[in-house]
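Engineer: Pasting a predicted model and its sequence here:
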Amino acid sequence: MSETVAMSETLSAVSEPLAQTSFPASLRDAHPGTAPRFRDRIGADLGGGYYPVAHRYHLYLSLGCPGSMRISITLGLLGLKKSVRTTLLPSPPGACDALAALRTAYETTRHRYDGPPTVPALCDLWSGRVVNNHTPDILDDLALRFTDQDNADLPRLRPAALAADIDAIRRLLGEGPAPDPALDFLERQLASHPYALGETLTAADVDLWVALVHLDTDALRRVAAGDRLWSYVRRLGAHPAFHGYPCTEGIAERTEGKREHSGEDLCSSEKDKDRAGDQSRVTVPADQDCRHQAMAC
């Protein structure tokens, strides 16, 4: 118990100065305003409007978006990919127009909605409405509402005893590149534990790992120079739930300098456009913009 309290105090201490820096003004000016949030939650039982049941919900995700990547990894870890439908935007050639379906869901949820159809978005197939488009809410509901907490074969991504620490790490990561305090904290933790918050994998590891693989090449090389962090990146990357994402391809080449580096983020949406076609019609909220160098959801 004392270790958990000390950890929370450490996270609080290092996260305070981060709030002073937050987003550079130039980036804030480049993305005026934030898309509207829809933040209904999944209830614990049938008494709520939205309750957990297989095949009722539909997730819209996007290539290059760190928030979408965190959600997709979480689905894999919890064995939910067959019970929660997922659509990746933009749609492949010849497929139905998923973007039009997503826009319809937004318009059904809010009369005369004229904002962008943002991703990630959790939609209810029964009512045709958007339930939630706030990444942390979606992650928490997947971990707590859709998963049998008594199933020993599944990871407990958000155990009650560590919930405050998981939230503190999310605040620490904030908006933009993974900050040095977060990396320093992880480096210290990995000196005596295999995972960010102890002996078992949690949502904090998903958040931190996605932040790490979205670093630009120069920053990732600095991570690779440290044995603990680099071993952590590679170890989680070998797990099936973390493996196979476009932006994780060639991480070794990036750290070893085998690719020419122009200072851009190789996990950005600009790179993913080449793989998946035009994404200009798919919008990620300002605090989830995939052009940033790290997770910001």
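Structural biologist: Yep, it's here.

Engineer: drop to CA atoms for contacts and neighbour counts, all remaining ones
Structural biologist: Noted.

Engineer: The lengthiest helix in the chain packs against which elements?
Structural biologist: Assignment by DSSP state H gives helix 2-21 as the longest helix of the chain. Packing partners of helix 2-21 (3 or more Cα pairs under 8 Å, 6 or more residues apart in numbering; DSSP states H and E): helix 163-173, helix 180-190.

Engineer: next structured bit after that helix?
Structural biologist: Using DSSP states H and E, the helix or strand that directly follows helix 2-21 along the chain is helix 25-30.

Engineer: Need the residues that contact that following helix.
Structural biologist: With Cα atoms under 8 Å, 6 or more residues apart in numbering as the contact definition, helix 25-30 has no outside contacts at all.

Engineer: Could you do stretch 162-174 as well?
Structural biologist: By Cα under 8 Å, 6+ apart, stretch 162-174 touches 4, 7-8, 11-12, 14-15, 18, 22, 158, 179, 181-182, 197, 203-204, 207-208, 211, 295-297.

Engineer: In addition, the following structure is provided for comparison:
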Amino acid sequence: MAEFPEETKDGEFERQEDAFRMMVGKEGGPLAVDGRYHLYVSLACPWAHRTLIVRSLLGLQDSIGISIADPVRDERGWAFREGHGHHPDEAEGFHFLGEAYLRSDPRFRGRYTVPVLWDRQEKCIVNNSEDDICRMFQESFAGPGARDLFPLHLAEEQAEISDYLYEKVNNGVYRAGFATTQAAYEEAVRDLFVALDEMAVRLERSTFLLGEHLVESDLRLFCTLIRFDMVYHGHFKCNLRRVVDCPPLLRFMRDVYLQPGVAATVNFDHIKRHYYGTHRELNPSGIIPLGPAAVFEKPGCGERDAGSR
């Protein structure tokens, strides 16, 4: 997630490329060893959230520790503090995520983004790409019998829909929210809702995007939908429709949320405090809205601490 929004000369939002792309358990990469790696996340960030869900679905909580950043970020970047469902960094004692980046590469001059997979043995960042981290959790860390979030027979279709979701939905809300021209904003919003309508049509035919079994592509859509009515609809001006008004998307969002281990990774308080409290160029007052209420069965669901180790 961006520390500061980037834009092109046409007023469009453009995301920074990931800088660290080493693959654990692959040729030339470090070995996959329980306890050696640590995941730095923000519960507010949809990109980091996906890695946290994959870690939970694959049962890797005891293999890979986590540190949760304070949701309110300032010019110093993501910070580790105590309180409100997050904790000091117990792996390296970092006060700011930037310390991990600069320890890994003192010449690094980009933004300090989450997620980060940290090597506790070599004291460096292994990878800061959520796509790579999810794939490594499946292929290098998951044990026999773990659910398969990247089934081989769906590989081509899954790659295609994942790329589409990234461009039009996951990054689409940011392209709308951080656009600085009317044309760039309108293009992003139209693309976003065309894509959401296409996903709704798919979900009228099957439980998940690619059939009756949940795969990693579903988590890409879920991590945007779970934030949509609460943040993107108003804060990012993606307000043509709400998820709650689209039965297929709402049903899908609930089905993913109720998968064992997923609800505990969702923290609506962190989500709202980050977006409304950090993006002062969009919300100068910093006021955090009280609503909307979550649309799940149990009041308060998702407010639990995802940081249990």
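Structural biologist: Sure thing, it's come through. Bear in mind that the values here come from a model prediction, so they are computed numbers and not experimental data.

Engineer: that older thread, most packed of the helices and strands packed on helix 2-21 of the first structure?
Structural biologist: Stretch with highest mean neighbour count among these: helix 163-173 (a mean of 21; mean count of other Cα atoms under 10 Å).

Engineer: Which stretches in the stretch 101-250 of the first structure count as helices?
Structural biologist: Under the criterion DSSP state H, counting those that start in this stretch, the stretch 101-250 of the first structure contains helices at 135-144, 163-173, 180-190, 203-213, 217-224, 227-237.

Engineer: circling back: how many degrees apart are the longest helix of the first structure and helix 180-190 in direction?
Structural biologist: Going by axes from the mean of the first three to the mean of the last three Cα atoms, to 10 degrees, helix 2-21 of the first structure is angled at 160 degrees with respect to helix 180-190.

Engineer: Which residues belonging to helix 2-21 of the first structure are considered buried?
Structural biologist: Within helix 2-21 of the first structure, the residues scored as buried using 16 or more other Cα atoms under 10 Å are 7-8, 11-12, 14-15, 18.

Engineer: still on that earlier bit, just put the helices of the stretch 101-250 of the first structure in TSV and tack on distance to Gly49 of the first structure.
Structural biologist: Shown next, in TSV, are these (distance: least, Cα to Cα, whole Å):
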stretch	distance to Gly49 of the first structure
helix 135-144	14
helix 163-173	25
helix 180-190	37
helix 203-213	26
helix 217-224	44
helix 227-237	36
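
Engineer: wait, which of those helices is closest to Thr248 of the first structure?
Structural biologist: Of all the helices of the stretch 101-250 of the first structure, it is helix 203-213 that lies closest to Thr248 of the first structure, at 6.5 Å by Cα to Cα.

Engineer: mean shift of the closest one relative to the second structure?
Structural biologist: Superposed on the second structure, helix 203-213 of the first structure shows a mean distance of 0.9 Å to its aligned residues (mean Cα distance after the TM-score superposition for the first structure).

Engineer: what residues does that helix touch?
Structural biologist: Helix 203-213 of the first structure has contacts (Cα under 8 Å, 6+ apart) with 66, 69-70, 73-74, 157-158, 166, 169-170, 173, 177-178, 195-197, 220, 233, 236, 247-248, 251, 267, 294-295.

Engineer: on that earlier part again, tabulate the helices and strands packed on helix 2-21 of the first structure (JSON lines), appending distance to His31 of the first structure.
Structural biologist: Shown next, in JSON lines, are those (distance: least, Cα to Cα, whole Å):
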{"stretch": "helix 163-173", "distance to His31 of the first structure": "19"}
{"stretch": "helix 180-190", "distance to His31 of the first structure": "24"}
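
Engineer: what's the closest of these to Pro52 of the first structure?
Structural biologist: Pro52 of the first structure lies closest, by Cα to Cα, to one member of these: helix 163-173, at 20.7 Å.

Engineer: between the closest one and helix 2-21, how many degrees?
Structural biologist: Using the same axes, to 10 degrees: helix 163-173 of the first structure against helix 2-21 is 30 degrees.

Engineer: What about the contacts of helix 203-213 of the first structure, which are in strands?
Structural biologist: Nothing among the contacts of helix 203-213 of the first structure maps onto strands, per DSSP state E.

Engineer: Ile64 of the second structure -> the first structure?
Structural biologist: Ile64 of the second structure maps onto Val84 of the first structure when the alignment is built from TM-score structural alignment.

Engineer: typed the wrong thing, it's Leu221 of the second structure
Structural biologist: In the first structure, Leu221 of the second structure lands on Leu208 (TM-score structural alignment).
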